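[1] just to be clear, the model below is a prediction. Sequence and coordinates:
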Amino acid sequence: MEWTMTANAPGQACLMQGNEAIVRGAVEAGINFAASYPGSPSSQVLGMLGKIAGERNFYAEWSTNEVCALEACVGASLAGARALCIVKQNGLLCTADSLHCGAQHGVKGGLVIVTSDDPSAHSSTNEFDSRWQAESASVALLEPTTMQETKDIVPYAFELSERTGQMVIVRLTTRVCHGRGVVKLGALPEKPHPIQRVREWDRLVCVSYLHTPMLERLEALRSEFEHCEYNHYDGPERAKFLIVAGGTGRLYAQEALHRLGLTSRVGLLSLGTLWPLPEESILRYLERAETVLTLEEVDPFLENHLAALAGRNGLHLTFMGRSEGTLPKIGELDPDNVTAAIAAFAGVPLPEKKAASTQELPVREMTFCAGCPHRATFHILKRVLRQEKNPGVVVGDIGCYIMSGQFAGQYAFQAVNCMGSGINLAEALGQLTRYGLDQKVVTVCGDSTFFHTIMPGVVNAVYHKANMLLMVLDNSATAMTGFQPHPGTGLTAMGAPAEPMNIQRILEAMGCKVEVADPFDVAETEKTVRRLLQEDGMNVLIMRQPCATLTAKKQKKPVRVWVDQDVCLGEGCGCDKYCSRVWGCPGNTWDFKNGKAQIDPVTCVGCGVCAKFCPSGAIHVEGGEEA
């Protein structure tokens, strides 16, 4: 696939994923600088850019967090560079201060922010809608639908940014990031966009009097968007039924209109420029309509603005969509709910739907990967806390281990807010132990999250002498989003070696008492956790064990894990189906016929830690040798 990112083959048709289309569009735009912090559904974008950065002579980095990424892009813009910042919806919220200040002082070189929203929260804790951030900051917002548009809109966004002196947001959703379609390649520039010397009177300074130029840039954008090629209309000239769609809603609408036979009766206005809205163009269609259905993800952003636009112009229309209740207020659009909404909207019956199967699909519970060290960590933690006089409080954070608040981690923690917040929630609880809160306080974070936003919270907790235990789950990777490197791994996005930052030494420099344990060394780690919970002050335990998926790739000789059926106590081990239900590793299954535990040789990665937890000693581990 790297060939399609760097081949100068204009007119060549290629099958591309949406994330790949973003990369190709950035290369065609001649970018100089790219920065990101990994977050699904757009994690692959910077990963691919890093692989080709050397060949195409631009710089790419996995930044420590999204704030670092956006502010670095602003700095690159000061030198006239074309800079691309890639975040997900949560990451865009992280950048709010930088985003709003940057919108006030504007940019010099083109600065494009690609934000990937996650309707239905497939790989997120929420489905925040990034469009509100564009409106709040008064910056342009573009939303492509097809893979071709996704590739083409990136160079346009850079040109628009430079023409208006303002950053531009390109919003994608999961179905666009991970969908595939045919893309016709454009020409590649001979070299990246030329950078410029920073002149004495170049100014990117956020001060209050610059608010007026920001609003003037917004009006210039509105005028441009009135004639933008990414907005288009299909349907009868005077349609009393009008659909206004943004993003994937357009594709679902096209499919539904054909299925329902309504293409000659219903108008479809597709908007690729979502902020500022091209109001004059929209009004031309609203003035002819009687009823308007808005298709968008996730919030009623368009619906509310269209209703306000109609009201200001004295139009009495019926609006349908997310806010009014024709469509679900949460979750993704799909062909079924859009077809049902359009049928209700146009007053036609739904076509008969053939059932694929009368049998319900089994529910698949979210769980840790086979051999995940986090499973052992939370099993130990729960076991220790149950032995305390009062149940302890465990505060989570964002990463693979967020599943520890569910069955996968035996419902280990009581709270999780946003990335980097766990240390601060726990600090407050740790202070209350002086005022009658008779509970042990524990918080957890991953190694990548530690560098992302945990360190300021550690400073705060140490400074105020909070009574708590911080457990850093160091699995040597940003595992949740695809094993991207971070400052502790010793590698950059472009593949260059870097001196790995030592989490233990950083914490000790902050004044923490730090110990290191291996979650697979069950007996010793359990003793360590129990001891640290009894000690006052801010204590840190680094749970160091590499991600099992990475470790399994290094095995030269396979490990065999097996259950001695003669020794296995089955349901008599003291807990019904202990291996599969309590321990919960996908590699541990249950033979319902014989009422015994068994190992799935396909799923099992051979970590062997289950043998250390087995109450009867029936699980055995053989072999294993690292390459």
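    Sure, I can see it. Owing to the predicted nature of the structure, the values given are computational and were not obtained by experimental measurement.

[2] make it CA atoms for all contacts and neighbour counts henceforth
    OK.

[3] and the nearest residue to Gly18 once chain neighbours are set aside, helix, strand or coil?
    Residue nearest to Gly18 in three dimensions, not counting chain neighbours: Cys177, with 4.3 Å by Cα to Cα, 6 or more residues apart in numbering. Following DSSP: H, G, I helix; E, B strand; the rest coil, the label given to Cys177 is helix.

[4] quick one: the helices in the stretch 101-250 of the chain?
    Counting by DSSP state H, counting those that start in this stretch, residue ranges of the helices within the stretch 101-250 of the chain are 131-137, 147-164, 174-178, 211-225, 249-260.

[5] which of the residues in stretch 323-333 are buried?
    Within stretch 323-333, the residues that count as buried by 16 or more other Cα atoms under 10 Å are Ser323, Thr326, Leu327, Pro328, Gly331, Glu332, Leu333.

[6] which one of the residues you listed is nearest Tyr252?
    Leu333 (8.0 Å; Cα to Cα).

[7] ok, that closest one to Pro119 distance?
    8 Å (Cα to Cα, to the nearest Å).

[8] same question for Ala308.
    According to Cα to Cα, Ala308 stands 25 Å off from Pro119.

[9] quick one, which of those two is more surrounded?
    Per other Cα atoms under 10 Å, whichever of Ala308 and Pro119 has more neighbours is Pro119, with 22 against 13.

[10] picking up where we left off before, what's the residue nearest to Gly18 in contact with, if anything?
    Cys177 makes contacts with Gln17, Gly18, Asn19, Pro41, Ser42, Ser116, as judged by Cα atoms under 8 Å, 6 or more residues apart in numbering.

[11] one more structure, for comparison:
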Amino acid sequence: MTTTSQAWHLDAPGRRCMMSGNEAAARGAVEAGVQVVASYPGSPSVQVLECLAAVAREREIYAEWSINEKVALEVAAAGSLAGLRALAVMKADGLNVALDFLTTLPLSGIRGGLVLIVSDDPGAHSSVKEEDTRYLAVPAHIPLLEPTTPADTRDMIAWAFELSEKCALPVMVRLVTRICHARGNVTLQPIHAGSQTPRFDPDPGYITAARFHGRAHERLDNLLPLYAAAPFNPYTGPADPELTIVAGGVSHCYALEAVERLAAGDRVGILRVGTLWPFPEAPVLAVLRRSRRVLFLEEIEPFIEEQTKLVAAEHAAELGPLEFLGRRTGQVPWVQKARGMGEMDPDIATRALAAALDIPFEQGATRSAEAQAALDDLPMPLRQPSFCAGCPHRAAYWAIKSALAMDGRQGFALGDIGCYALGVMPTGYQAIRTVHSMGSGVGLAAGFGKLRAMGLDQPVVAVIGDSTFYHSGIPPLLNAKTTGADYLCIVLDNGTTAMTGHQPHPGCGVDALGDPTSAMPIADLVRKLEIPLTVGDPYDVHGTVAAILELLQRGGLQVLLLQQPCALQALKGDKRRKVTVDPERCRGDACGCGRLCSRVFACPANTWDSAAGRAVIDEVVCAGCGVCAALCPEGAILVEPPQGDAHAAP
């Protein structure tokens, strides 16, 4: 078995590799002969396109980071309509952006296989919310599949392309965080290189019309025989189980683990539902006929539970009385009490099964008492999410918070999604007061900025990152321009899509393969909109405060572009400025600002020497930005120029 993921793209049938779910998804697409792939970076599935971009030249695949998810789906759909197999990848939030276009495709139909990977994030590990996208496949009238393991992901993605071509519909494959980032053994299958020459046949064309609604339903109905022959809805367990678990996705793995932990294999059957829509009635009916009690395990919402109950209601006379155990009946909690999230885990699954079978179970019982006690006694420091050391966003928020306070009119700042969403945290000085979706801060400000005539006398500031500006910030800013909205839009430009791993955006001048491309700087866009523009450096914190104050007093629609590279990219260089603390100048606890550098400014590089009672700089993580030196009231923090750069600014 190959243990490194570097071999996932080799044409070596039968070879076993250890892959993540994202790598397995990319492998399935390569094996199916994908020729076009487009995505907007979003965790947890951001690595799918990165994997495909890494082999794009070798495999003659067109791969792009699109400006947003709707455009990504449109680019992939163009490949499909030209007869190529195409893939679009996005997270749950991105499907909301692409949904308008997605719901038209089943009415027009497609040509080459078109697969849409959507990654949900149960537990909101890298998102601001949980969202169950399975429900969106229903009104979109598209097939929905859900794998359970990385190996299953490879199989299902490859099959999804075939399914799409047979039904002339895009096929949605739902991944979740625990699949995307999990690793497992995957056996490689032959790669079928995409060799189709693209050609669009305009006759009869692909037109969306309401009269084609019935045709979309017919295409879905035609899938059920294909589902019956597919290996993705297996039942395992006794022929006459005391209880049957119906599970989907990664919850199927938890069901297997729960049965094993409770040694209940002779009492419990398990049905895995992998083809979720149209709902596979035949295997579900077979389970209902053999079992009087059914337990549902899934995340985030009770989608399978609800669909199964509809099937049971339609066949009530045949099936007789049934007992359903799940989220709607209370046996499975809607959310984890500790986090308030709908993510499933092995302990939740085991507790639910143990209660249903009346088997005693105590969480953690598989560990020894001594080991559990040692874990309970282990001191774990509480750490809030924080900006990286030297992050220009920290300096920007310090300036925004300070300027609004100095302005004195109770102004407020609005934000949205990205690294800069940490502005809601104490470590971001709670500088922004709203976080909803990408670009929403600029859109909300366009609304607030029209309330002057009604008596709103508070200054309004919108904060948006550079990648988000391209994604969804331009339309609301243009709206504000045409309506005459009064607010200050601050664009935090760190030159990359930092939150998801430094993918390029239209301002970077490179594409997904790293090749040079035509860049469209934000400053040029704003100037072409004829909106007043000020460009600043967030590390010049005093200058930024002054600029914000001036723009707030000036009023009207203004854009302040704060430019400084992402600190993580700066750390890769060898010209970081060295920052030190002069212990003679540092007043320690006597500092009138209450340890401004380490406690208030709270950069991770600004630490505290408790023995000496003085501040100290952690040189390992310090990015050398020098903001703390500008803020220190005693001038105790010193910034040296990097080696070979005697003219560097202090």
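    Alright, I've got the coordinates. Since we're looking at a predicted model, the values are computed, not measured.

[12] tm score of chain vs chain?
    Superposed pair, TM-score by TM-score structural alignment, normalised by the length of structure 1: 0.97. Supporting alignment: 625 aligned residues with a Cα RMSD of 1.6 Å.

[13] coming back round to it: the residue nearest to Gly18 of structure 1 maps to what in structure 2?
    Structural alignment places Cys177 of structure 1 opposite Cys180 in structure 2 (criterion: TM-score structural alignment).

[14] other residues contacting stretch 440-453 of structure 2?
    Applying Cα under 8 Å, 6+ apart, the set of residues contacting stretch 440-453 of structure 2 from outside is 414-416, 434-435, 460-464, 473, 476-477, 479-480, 483-487, 489.

[15] how close does Arg576 of structure 2 get to Cys566 of structure 2?
    13 Å.

[16] more neighbours, the two?
    Taking neighbours as other Cα under 10 Å, Arg576 of structure 2 and Cys566 compare with Cys566 leading, 21 against 17.

[17] widest-spaced pair of the contacts of Cys177 of structure 1?
    Taking Cα to Cα as the measure, the contacts of Cys177 of structure 1 span a maximum distance of 13.7 Å, between Gln17 and Ser116.

[18] looking at those two, which is more packed in?
    Neighbours per residue, other Cα under 10 Å: of Gln17 of structure 1 and Ser116, the larger number sits with Ser116, 29 against 19.

[19] check contacts around the more buried one.
    Contacts of Ser116 of structure 1 (Cα under 8 Å, 6+ apart): Ser40, Pro41, Ser42, Val87, Lys88, Gln89, Arg171, Leu172, Thr173, Thr174, Cys177.

[20] identify the residue nearest the equivalent of Val273 of structure 2 over in structure 1 in space, chain neighbours excluded?
    Val273 of structure 2 maps onto Leu271 in structure 1, with residues paired by TM-score structural alignment. Spatial nearest neighbour of Leu271 of structure 1, excluding adjacent residues (Cα to Cα, 6+ apart): Asn231 at 4.6 Å.

[21] what does Asp589 of structure 2 align to in structure 1?
    In structure 1, Asp589 of structure 2 lines up with Glu571, judged by TM-score structural alignment.

[22] its match: neighbour count?
    Using other Cα under 10 Å, Glu571 of structure 1 has 13 neighbouring residues.

[23] for the stretch 401-550 of structure 2, which segments count as helices?
    Remark: helices assigned in the stretch 401-550 of structure 2 by DSSP H, counting those that start in this stretch are 440-448, 466-468, 474-483, 522-528, 541-554.

[24] and the second one, how far out from the chain's middle?
    Pointing back at helix 466-468 of structure 2 there. Distance of helix 466-468 of structure 2 from the chain centroid (Cα atoms, centre = their mean, to the nearest Å) equals 15 Å.

[25] so that helix corresponds to what in structure 1?
    Counting by TM-score structural alignment, helix 466-468 of structure 2 sits on residues 447-449 of structure 1.
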